[in-house]
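Trainee: Return atomic coordinates for the entry below.
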Amino acid sequence: MKVLHVAASLNPAWGGPTKVVTELTEALAKKGIEVSIFAPLENSKEICIPKGVDVKLFPKGFLSKFWTSYSSSLAKALMKEVFDFDLVHIHEIWHHPHYAAYKATKLARKPFVITIHGALDPWCLNHKAFRKRVYATLIQKRILKEASGLHAITEEEVKSMSNFVNNQNIFLIPNGLNPEDFENLPERSEIELLYPGLKRKKVILFLGRIHPIKGLDLLAKAFGKLARTRNDIILLIVGPDNYGYAKQVKQMLKIEGVMDKVIFTGILTGHMKLSVLSRADIFVLPSYSEGFSMAILEAMICGLPVIITRQCNFPEVESVGAGKVIDPDVISLSKAMIELVDNPELCKDMGSKGKRLVMEKYIWDKIADQMIIAYEKIISGKIKELLSIESKQDKYLRKIFQC
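Mentor: Okay, the predicted model is just below:
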């Protein structure tokens, strides 16, 4: 089987979709699938290249200022090479690469799958809403309707897809990670050499893009309520500032009077990211909208209790007792942080349950097997036979966590 993945970016600063594309394709390649990735070339040396995967990068054109990740050379290559593949897997919507891939697959009469990565959540639809409504009417709904399969990563995404477009070929397979990447975490004190302000503090970690969608305005105010009354905590904000939003977040923290208890590190990858995950005591992601956060999985496999909003679409965190799932408001966030900061035994229990959940259900090796089955059904025209692969797992997990 030969499968082509088309992505809007392979730059880690792009966020979760880049991580999913690279790690999923690498897992598929390990299982003998011939996998290629086509993506626009970013002006960065930090490009993720998965092992065993043929990656082709194409320069972005001037129109990328108006249509994200526009690349005429990528579109031409797709038109020429799409005939060599059995299936095309398109990642994200609204951007030029997904449109170019759709046009190429229609020309070649090849089946195609689309993973939207949370792009139909209410917050995302309301962001630049007028442009998206026009694009959806003219182009996007037709593409989704004609897709051979729509890949959802959460139950909420299944609902949002069903509400947005009439396509019954929706299948649910979650994201995952590679547990071996987290087997030997650095010593907790290692990151303190670079950031000595962390010494003898309880560390609350935010890991993700510094973007309005991530709820950092809520975090700034909630942390302010907590940090003004105590000196034993510190907030560590780790992630790229692609949109210049960090300046606004810092201003919020200054208004709260707690900027001296916050550290911004910028984007950290590899060993450095593992170092902050090792040193953190609590992970917080108060997003207004998420597809399926890879950062939550990373925090849980590192044994951290997590505080997330319902909009993170990860209800299992609450059902198995791995953390707190809250409404996106300052009071709920501040109460959850206080409870965890003051209860290390509860944090330890939540952390162990979260790690157990990830190991049972969210590992790329298992997920790649599920995806291969989905590909085979789609290529053979038997997607209607594709059952919800998670159903048996869910029953099994419920029994485990009730013990």
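Trainee: only C-alpha atoms for contact and neighbour calcs from this point on.
Mentor: Fine.
Trainee: Buried ones in stretch 149-161, by neighbour count?
Mentor: Going by neighbour count (16 or more other CA atoms under 10 Å), the buried part of stretch 149-161 is 149-154, 156-158, 160-161.
Trainee: out of those, what pair is the most spread apart?
Mentor: Across the buried residues of stretch 149-161, the two members that end up farthest from each other (CA to CA) are Gly149 and Glu156, 16.9 Å apart.
Trainee: Dump the buried residues of stretch 149-161 to CSV, plus distance to Asp329 and secondary structure.
Mentor: Shown next, in CSV, are these (distance: CA to CA, whole Å; DSSP: H, G, I helix; E, B strand; the rest coil):
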residue, distance to Asp329, secondary structure
Gly149, 36, strand
Leu150, 32, strand
His151, 30, strand
Ala152, 27, strand
Ile153, 25, coil
Thr154, 23, coil
Glu156, 20, helix
Glu157, 22, helix
Val158, 25, helix
Ser160, 23, helix
Met161, 26, helix
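Trainee: one more, for comparison:
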Amino acid sequence: MKNKRILIASWTFYPAWSYGGIARVMYELAAQYAKDGYEVDCISTDVFDNTTRHDKSEDTVDWVKIYYFKNLSNRLANKLKFPVPLGLKTRLKHNIKNYDIVHIADFRNVFNYQIYAQCKKHAIPYIVSPFGCVPYEMDAKFFIKKIFDLLWSKNMLKQAKYVTVQTQSEFDEVHKFWIKKENIKLIPLMVDYEKFKNLPARGSVREKYGISKDAKILLFVGRIHKYKATDMMIDCFFDYQKKISDSYLIIIGRDDGYENHLKQYVKELGIEKKVLFVWAIYYPENMNYYVDADIYFMAPSHREETSTASLEALACGTPSVVTEQADIPFISEYNAWSIVKFAREDIVQRLLDVQKKDSDSCKQLIQEHFDVKSIKNNFLELYF
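Mentor: Next up, the predicted model:
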């Protein structure tokens, strides 16, 4: 089976970490396949961050050959998550027949449509991992999503060999698209636990910001965007710090046009000295923040499914408190902390209930249920 050729199709990929967890997860998965002896290629786009494009058209990283296609507009890709790759269709027409399986990440976009169309034309089997992107939200892209679904994206799911989901709630959402239950496979999100075995010493972040060793630090890592319900996080922390005065909230992430609003809001609440904003940082630098934090905390109001950052925090031994919209399977069973309803009082109480870090339980949860070295085999069983 090792002579099988795998094509990973992800419009965000190495090294575009600012675009979130999909880029990291698909890279980790591809790298594991390559280490196991499979021939792995990846097609992606030239996105890098808010203002910059990736400067290479091809690269090889960890034995994975990567092809980057220039986007028609970096702004469209960055602000609206709408990649329009130039030249991709031509390459697919000539090369897609060389692959035994195609793994498509994300869901509704032109990049994925071109891949789906060529897979269908040349009878190449493919699987789709939507990463929580199936549900409709009442936002600016609601009608665009509806149009995409009418034209092709619903058929892309129906005709896939399998659709993989992270949680039971995502399973239910995908099933609403009339996808047969036997074609939906529940496979949790993943991290490479090996990278988190040698953690930095606790204290560097506290020393940097003048935070005492006994103070409580709540941490959020992700895009600073109104859809992340960052206002709710601020509100919950405002209540939390009334009960635990020696406490801080650190928000790490790229600004998607909402940071100034949040800074003004925390100033109005009078807690600007307790809420720290840090521009996006990535592995391994972010490990210092995970290790020094007492709780990883996120409270999205819309369905996101499992967050890569929450798994990284757990891998560093830091408990997570997240709302149901960002579910982490098995977390309560391991005393790694908790899933809570999207309600201010409930969230605050759950944060207050976390008395100490049970780091061993957090790490055990990741090792036993979310390590890429075991989860990759679940995908391989679907591929071939």
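Trainee: closest to Asp349 of the first structure among the buried residues of stretch 149-161 of the first structure?
Mentor: Once CA to CA is applied, the member of these that ends up nearest Asp349 of the first structure is Thr154, at 25.2 Å.
Trainee: corresponding residue for the closest one in the second structure?
Mentor: Under the alignment by TM-score structural alignment, Thr154 of the first structure pairs with Thr167 in the second structure.
Trainee: and if you look at Glu26 of the first structure?
Mentor: Checking TM-score structural alignment: Glu26 of the first structure goes with Ala31.
Trainee: right, and the helix or strand after the helix or strand where that match lies?
Mentor: Assigned by DSSP states H and E, Ala31 of the second structure falls within helix 21-35. With elements assigned by DSSP H and E, the helix or strand that comes after helix 21-35 of the second structure is strand 39-45.
Trainee: outside of the helix or strand following that next one, which residues touch it?
Mentor: On the C-terminal side of strand 39-45 of the second structure, the nearest following helix or strand under DSSP H and E is strand 58-61. For strand 58-61 of the second structure, contacts defined as CA atoms under 8 Å, 6 or more residues apart in numbering pick out 65-68.
Trainee: And the residue in the first structure sticking out farthest from the centre, how far from Ile338 of the first structure?
Mentor: In the first structure, the residue that sits farthest from the middle, by CA atoms, centre = their mean, is Thr229; the gap is 33.8 Å. As judged by CA to CA, to the nearest Å, Thr229 of the first structure and Ile338 of the first structure stand 11 Å apart.
Trainee: now do Ile139 of the first structure
Mentor: Ile139 of the first structure is 47 Å from Ile338 of the first structure, by CA to CA.
Trainee: same deal with Pro111 of the first structure?
Mentor: 50 Å.
Trainee: before we move on, what about Gly257 of the first structure?
Mentor: 18 Å.
Trainee: try Lys159 of the first structure
Mentor: From Lys159 of the first structure to Ile338 of the first structure the distance is 34 Å (CA to CA).
Trainee: Also Ala147 of the first structure?
Mentor: Following CA to CA, the distance that separates Ala147 of the first structure from Ile338 of the first structure is 46 Å.
Trainee: Ok, Glu92 of the first structure next?
Mentor: 37 Å.
Trainee: Who has more neighbours out of these two?
Mentor: Glu92 (19 against 15; other CA atoms under 10 Å).
Trainee: got a list of what the nearest residue to the more buried one once chain neighbours are set aside touches?
Mentor: In space, and not counting its chain neighbours, Glu92 of the first structure is closest to Ile116: 4.3 Å by CA to CA, 6 or more residues apart in numbering. By CA under 8 Å, 6+ apart, the residues touching Ile116 of the first structure are 91-93, 151-152.
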